[in-house]
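**Q** Could you look at this predicted model? Sequence included:
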Amino acid sequence: MLTSKAIRVCALSDLEDQTPFAVEVGDLPIVLVRDGNEVHALRDQCSHAQVPLSEGKIVREGIECWLHGACFDLRTGTPTSPPAVEPVAVYTVRVEGDDVFVDPGTTSH
């Protein structure tokens, strides 16, 4: 559920399917990933090496960090492969028409 703090971060048409897209909400780095009609939002920082996940790629297991290959589930932020063992925060997303909103106040982790 979105709170009143949801922020428009981009247009849906800005997002290419299965391609990480970096945005910032204030000083919070967020990576968006469009998966068909769904959009996922995660903290744009690998929990293992603190590098931007938006510089990685989308693989079957989720989003893969470019530095050491740790992967994170797009829905839960849970690591799906080592070396990461800590999850990354996942934020609530809402799409209205061509507008993508992220609520930085709601996280799964």
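**A** Right, received. Where do you want to start? Numbering: from 1, shown residues only.

**Q** CA only for contacts and neighbour counts going forward, please
**A** Noted.

**Q** A11: neighbouring residues, count only.
**A** 14 (other CA atoms under 10 Å).

**Q** Contacts only, for it.
**A** D98, D99, V100 (CA atoms under 8 Å, 6 or more residues apart in numbering).

**Q** Was I right to think the first one contacts L12?
**A** It refers to D98. Yes - the pair D98 and L12 qualifies as a contact (CA atoms under 8 Å) at a distance of 4.9 Å.

**Q** which of these two has more neighbours?
**A** L12 (18 against 11).

**Q** My read is that that one contacts V93, right?
**A** No - using CA under 8 Å, L12 is not in contact with V93, being 11.4 Å away.

**Q** here comes the other one, which I'd like you to weigh against the first:
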Amino acid sequence: MSEWTDVAAETDFLPGSRCQLDVDGVAMVVFNVDGHFYAIEDLCSHEAETLSNGQLCGLEITCPAHAARFSLVNGAALSPPAYEPIPVFPVRIENGRVQVRDNRFD
């Protein structure tokens, strides 16, 4: 079972912000959307571009390379040219810290 990894203090992770990190070799980005936290793999399923610099609109992130949109909630590809989903990861608040983990191999 994978371990939880600290991202930031909840009080320092303001709504509308995002944080990139590496968890055991996996590039992730965590978003604070109106006080709710979402974590995705920082890699577009269309052309392996990073998503962390994409435009955030509600609960969707747009790939800055080719404008594919993805759901932060379930990773679904919402528009071409992407058709495959992206991985999403569990996020929790523990002792005032935002934490994430890669649970794909649990």
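**A** Yep, it's here. Because the structure is a prediction, the values reported are computed rather than measured.

**Q** shared neighbours of L12 and V93 of the first structure, anything?
**A** Shared contacts of L12 of the first structure and V93, defined by CA under 8 Å, 6+ apart, comprise V100.

**Q** Now which residue in the first structure aligns to F89 of the second structure?
**A** Under the alignment by TM-score structural alignment, F89 of the second structure pairs with Y91 in the first structure.

**Q** hang on, isn't that match packed against V33?
**A** No - the pair Y91 of the first structure / V33 is not scored as a contact, 11.8 Å apart, by CA under 8 Å.

**Q** Overlap of the contact sets of these two?
**A** H40, A41.

**Q** list the contacts for the aligned partner of V26 of the second structure in the first structure?
**A** In the first structure, V26 of the second structure lines up with L28, judged by TM-score structural alignment. L28 of the first structure is in contact with R43, P104, counting by CA under 8 Å, 6+ apart.

**Q** Now do L28 of the first structure against E96 of the first structure, distance only.
**A** Distance, L28 of the first structure to E96 of the first structure, by CA to CA, to the nearest Å: 22 Å.

**Q** And H40 of the first structure, by the same measure?
**A** 14 Å.

**Q** Name the residue in these two with the higher neighbour count.
**A** The residue with more neighbours, out of H40 of the first structure and E96, is H40; 22 against 10, by other CA under 10 Å.

**Q** and the gap between that one and D73 of the first structure?
**A** For H40 of the first structure relative to D73 of the first structure (CA to CA), the value is 10 Å.

**Q** likewise A6 of the first structure?
**A** Relative to D73 of the first structure, and taking CA to CA, A6 of the first structure is found at 22 Å.
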